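Chemist: Quick one: sequence plus predicted model below, questions after.
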Amino acid sequence: MTTLTVTCPVTGSHIGDVPAHSPAATRDAFSRARLAQQSWSTTPVSQRKQIMLRLHDLLLERQAEFLDIIQDETGKNRGSAFDEVLDVAVTARHYAHAAPRLLRPRQVRGAVPLLTRTHVERAPVGVVGIIAPWNYPLSLALSDAIPALLAGNAVVLKPDEKTPFTALLAADLLAEAGLPDDVLQVLTGTGPVVGDTIARECDYLMFTGSTAVGRELGAIAGQRLIGFSAELGGKNPLIVLPSADVARTARGAVAACFANSGQLCISIERIYVHRDIADDFIPAFVEATEAMRIGPGHEWSTDMGSLISPEHRLQVEELVSDALSRGATLLTGGRALDELGPAFYSPTILTDVPTDAHLFGEETFGPVVALTIVDSVDEAVARANESPYGLNASVWGDVAEARRVASRLKVGTVNINEGFAAAWASLDAPMGGWGQSGVGRRHGDSGLLKYTEARTVAVQRGVALSGSSGVPRERYAQVVSTALRYGRALLR
């Protein structure tokens, strides 16, 4: 079997090699997963719950080990790596407690009161395929696998080839927590080989990544008539209202734009600031950005690490250069930080970005934000809604006014006086995108129930709904019609 080499983006040093699984090896993993899933699906939900609660405890106990490998593979700062540990631990706890309620058979109103007793059952779909990205190699792998496993499914997971060791370590931890063999399998390899095979073999497909790849995988899922959920790209807006607290908003905008080096589907890439507050906000935001501590290492004091690779840094550089060449103005940043390493780029604020610049509408996925001054709240909302993406938005200012603005934005989540974390961390609420930002939802009840099939079981007592064999069909129709009219009148 051929192998893939994994390198540290901060130093370019060799981390290790992993197998590049073939289509045949991937199909073999599905065969094992289907056998394991038969037994796992009969395991009481209470036992599945205890496994996930043990995962919660083990992850917190061994977090330093995970923080190190996440940083080594991604180059992100330690605080951003901890966000992943926290997210997975909280997700495990949330769904461990929610699963018994969500999976319990639920009685619903029957066709005829007293005579029809109807229940809805939830059965696992089978084997869930998860294709996870590099930017959050723990969170966006395990936080999707946890509800799928709790629902009684097996999972075949492909991590990104740049960040496989985080997912492999997570699989070991789940095994230590008590998950049976082959119920979760991590298959390393490339997207065109392992990812494509997963899409053609699984019973439900979960994908996080680019809109372009999401369309390709969605087409495969559509041809196969299997469930498909995807969180895709974003060009997320932040609106600064005249009522915003300048200092708080400037600090919040830094976190919203540059957390995880801007490599976050829900991070902010566009800011619309009302003219009444622009002269105060813009210099405060620039000052807060320039005060960021950027660098390598495992210290907690660093605010931002590197990008995922020199190649990705080059893509970000090209988008910024293109915008500047077309007339954009650089307020701060805009340069590679070679003195720190081959994949570091400075947090960058641009203004006056013209509409013909690629950065204007394309997702940058880096530490770059375009700032625009607007003359009214209506203009800010209209500009925010211009994008075909609709993943996340942020509104800063008086809460009552901000809530009114939030209800006008065409996005899946809106954070008021926060960038993205408040909505993301609200695990009881659905998380996902509108438009080209995705289909389906993670989090909330639907984040687990999407990995199940609904089965309706109805028990009929006494008279059959089709009528008694001793009653003429015309007479039966008259009686039923009269009953329906009488019932409607009673409910007026």
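Modeler: Great, that's in hand.
Chemist: From now on I want contacts and neighbour counts done on CA atoms only, so please keep to that.
Modeler: Fine.
Chemist: The residue nearest to residue 211 when sequence neighbours are not counted: what's it in contact with?
Modeler: Ranked by CA to CA, 6 or more residues apart in numbering and with sequence neighbours excluded, the top spatial neighbour of residue 211 is residue 232, at 5.0 Å. If you count contacts by CA atoms under 8 Å, 6 or more residues apart in numbering, residue 232 has them with 208, 209, 210, 211, 214, 265, 433, 436, 437, 438.
Chemist: do the same with residue 256
Modeler: If you count contacts by CA under 8 Å, 6+ apart, then residue 256 has 267, 268, 418, 419, 420 around it.
Chemist: tell me the contacts of the last one?
Modeler: Translated: residue 420. 256, 266, 267, 392, 393, 394, 414.
Chemist: can you tell me which of those residues are in strands?
Modeler: Judged by DSSP state E, strands contain the following of these: 392, 393, 394, 414.
Chemist: all strands of the stretch 151-300 of the chain, in order?
Modeler: Secondary structure of the stretch 151-300 of the chain, counting by DSSP state E, counting those that start in this stretch: strands at 154-158, 184-186, 204-208, 227-231, 236-240, 268-274.
Chemist: here comes the other one, which I'd like you to weigh against the first:
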Amino acid sequence: MTREQLTAAGSRPAWVTDEVVARWCRWVARHGAAEPEPVTAFAPFDLSPTATVPACAPEDVASAVAGAREAQRAWATTSAAHRREIALAFHDLLLRRQEQVLDLIQWETGKARYHAWQEVAQVAAIARHYARRARHYLAPRRVRGMVPGLTKVREVRVPKGVVGVISPWNYPLYLGVGDVLPALLAGNAVVSKADSQTALTLLWARDLMAEAGLPDDLWRVVTGSGSVVGTAVVDAVDFVCFTGSTATGRTVAERAARRLVGASLELGGKNPLIVREDADVTAAAAGTAVAAFANTGQMCVHVERVYVHERVHDAFRDELVRVTRALRLGRTYDYSSDIGSLVSPAQLAAVEAHVDDAVGKGARVVVGGRARPDVGPLFYEPTILEGVTPDMAVFAEETFGPVISLYPYAADGDPVALANLGTYGLSASIWSRDSREAHRLAGRIRSGSVNINDGAAAAAGSVEAGMGGMGDSGLGRRHGAEGIRKYTDSQTIAAQRLLPLGPSPKSSAGGFVRRTNQQLALLRRLGVR
């Protein structure tokens, strides 16, 4: 450890005192008589306990949603300017206090500090973007009515009510807060289910939002197991925003559908990267290492499958190996480490199982392939595999760790067909000097986003464009217009004037039909709609 903030006993930042944790925990929505076993996570850097957080029962969720619903009625009448001021105040506080949340994110997840900082940068961008653009995205829209000139129609957007946000541990600030901000700016209240591993980061953010001026009941946080508390959230709110595994996403979608409640789901991925013959091999190797090993490979958009044209395969592989070997593993609270820890013993076991299964069936480890307990209990080396075949688990299953498989493709082969293997469709990458051909290939890839000459960050960081998956990678989009409009319903307000729609009391139905048919034919000739 390199920071004076760290205690001699372990990885806990010294400024995170019991009194500070108690202040954050006041944001946990605890109202019922039942007192479930409190939640205690373990710090990945040394497996010491972090801090105990109270857990919620289903009745706490129900009470939180009821309180949020009451607060939302008043919030929906506030001006867009007032909401914008709060979002921008949060933005400014986040940047000023970022050292605190960087410590927390690292303590709870074990990621490298630079990757923790990326969460801060992304949330700041989202806050700024929606603060400035929410009014435009949600502006009423005038449309032509049934009878031009006589029917006046306006389409408006109204908030859903109470939005449930269920976020994972791998990006506790970005995914925990980035989806909350547009929901609030659209006029909703929010009930967030904090992941048990990273509850402190979310509670810190909630405390900061209160300082920015957000009313207390408008954003409630519940804690506890996903099967109990998460289910209670899905069963109580008016819209669900879920990020997590495909298996759990299916369950969330089924429960929401039974209530006719909408859901946005960002789920798993087995993301491909294509290196064409004309690619800049040095740049492609550097970009692949970032896309594969950032956040220790624990991100839904990270690359796991790399398809390389056979004519540049060896040169690319050698450069990728060089770049990968240069990455610095470490559990430091500064920017001296490139790769952090995996988050839990279960995650380490899953990574080891994929690599061991592949090697046992004939795959070759090009670099890495082993745990590093000398660095920390949950560290695993960035790993490149060759010779992976369909009978190996790593071939099609999401690893969610620092492991990629390298595949050569023939000169007459179709890399897009390889990229489209499987049922996922979240993110993809193409490296080529031929921009036109790269864009043509991108249009054929079944994926929510395709990055050209970048691994994943170009699309994910462009907050004016939607981000989400196809196939087993989910439904809906975050970011951009859809990232805020999904939290609203479209309402049509139509006003009729002068003449009624239909026969007047003085005319027959037959006469009305003849005249209307003549008007329809005229509109067709004039090219109107």
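Modeler: The structure has been received and is ready for your questions. All figures in this text were calculated on a predicted structure; none of them were measured in a lab.
Chemist: hang on, the earlier thing: of the contacts of residue 256 of the first structure, select the buried ones using a PyMOL command.
Modeler: In PyMOL, a selection of the buried entries from these looks like this (16 or more other CA atoms under 10 Å):
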select buried, resi 267+268+418+419+420
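Chemist: Identify the residue of the second structure aligned to residue 202 of the first structure.
Modeler: Alignment note (TM-score structural alignment): residue 202 of the first structure maps to residue 237 of the second structure.
Chemist: do the same with residue 225 of the first structure
Modeler: Using TM-score structural alignment, the equivalent of residue 225 of the first structure in the second structure is residue 260.
Chemist: neighbours around its match, how many?
Modeler: By other CA atoms under 10 Å, the residues close to residue 260 of the second structure number 12.
Chemist: quick one: it from residue 490 of the second structure, how far?
Modeler: As judged by CA to CA, to the nearest Å, residue 260 of the second structure and residue 490 of the second structure stand 16 Å apart.
Chemist: Same check on residue 312 of the second structure?
Modeler: Residue 312 of the second structure sits at a distance of 51 Å from residue 490 of the second structure (criterion: CA to CA).
Chemist: Could you do residue 89 of the second structure as well?
Modeler: From residue 89 of the second structure to residue 490 of the second structure the distance is 29 Å (CA to CA).
Chemist: Among those two, which residue is more densely surrounded?
Modeler: residue 89 (19 against 15).
Chemist: Now do the same for that one: its match in the first structure.
Modeler: So, by TM-score structural alignment, residue 89 of the second structure is matched to residue 54.
Chemist: Make sure its match is actually in contact with residue 177.
Modeler: Yes. Using CA atoms under 8 Å, residue 54 of the first structure is in contact with residue 177, at 5.4 Å.
Chemist: on that earlier part again, considering the ones in strands among the contacts of residue 420 of the first structure, which possesses the most neighbours?
Modeler: Within those, neighbour counts (other CA under 10 Å) peak at residue 393, which reaches 33 neighbours.
Chemist: What lines up with that residue in the second structure?
Modeler: In the second structure, residue 393 of the first structure lands on residue 428 (TM-score structural alignment).
Chemist: List the contacts of the aligned residue in the second structure for residue 101 of the first structure.
Modeler: Using TM-score structural alignment, the equivalent of residue 101 of the first structure in the second structure is residue 136. The contact partners of residue 136 of the second structure, by CA under 8 Å, 6+ apart, come to none.
Chemist: Now residue 136 of the second structure: which helix or strand?
Modeler: Assigned by DSSP states H and E, residue 136 of the second structure belongs to helix 113-137.
Chemist: Of all the strands of the stretch 151-300 of the first structure, which one is nearest residue 426 of the first structure?
Modeler: Checking these against residue 426 of the first structure by CA to CA gives strand 227-231 as the closest, at 16.7 Å.
Chemist: what's the angle from the closest one to strand 204-208?
Modeler: For strand 227-231 of the first structure against strand 204-208, the angle by axes from the mean of the first three to the mean of the last three CA atoms, to 10 degrees is 10 degrees.
Chemist: Mean per-residue distance, strand 227-231 of the first structure versus the second structure.
Modeler: Superposed on the second structure, strand 227-231 of the first structure shows a mean distance of 0.4 Å to its aligned residues (mean CA distance after the TM-score superposition for the first structure).
Chemist: which residues sit against that strand?
Modeler: Contacts for strand 227-231 of the first structure (CA under 8 Å, 6+ apart): 203-209, 214, 218, 221, 432-433, 437-441, 450.
Chemist: just stretch 91-108 of the second structure next, same as before
Modeler: Stretch 91-108 of the second structure is touched from outside by 11-13, 41-45, 50, 111-113, 116-117, 120, 123-124, 127-128, 172-173, 197-198, 200-201, 204, 208, 212, 333, with contacts defined as CA under 8 Å, 6+ apart.
Chemist: ok, now stretch 319-329 of the first structure?
Modeler: Looking at what lies outside stretch 319-329 of the first structure - CA under 8 Å, 6+ apart - the contacts are 330, 334, 350-354, 356-360, 364.
Chemist: Ok, stretch 146-155 of the second structure next?
Modeler: Outside stretch 146-155 of the second structure, the residues that touch it by CA under 8 Å, 6+ apart are 140-145, 490-499.
Chemist: Give me the subset of those residues lying in strands.
Modeler: The strands, defined by DSSP E, take in 141, 142, 143, 144, 490, 491, 492, 493, 494, 495, 496 from the contacts of stretch 146-155 of the second structure.
Chemist: Redo these as a markdown table? Include distance to residue 78 of the second structure.
Modeler: Below are these laid out as a markdown table (distance: CA to CA, whole Å):
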| residue | distance to residue 78 of the second structure |
| --- | --- |
| 141 | 20 |
| 142 | 23 |
| 143 | 26 |
| 144 | 29 |
| 490 | 19 |
| 491 | 19 |
| 492 | 21 |
| 493 | 21 |
| 494 | 25 |
| 495 | 26 |
| 496 | 30 |
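Chemist: tell me which of those residues is nearest to residue 325 of the second structure?
Modeler: Nearest to residue 325 of the second structure out of those is residue 490 (CA to CA; 52.6 Å).
Chemist: For residue 334 of the second structure, what is the corresponding residue in the first structure?
Modeler: Aligned against the first structure by TM-score structural alignment, residue 334 of the second structure finds its counterpart in residue 299.
Chemist: ugh, wrong one, I meant residue 308 of the second structure
Modeler: Using TM-score structural alignment, the partner of residue 308 of the second structure in the first structure is residue 273.
Chemist: count of neighbours near its match?
Modeler: Residues near residue 273 of the first structure, counting by other CA under 10 Å: 26.
Chemist: Residue 455 of the first structure now?
Modeler: Neighbours of residue 455 of the first structure using other CA under 10 Å come to 12.
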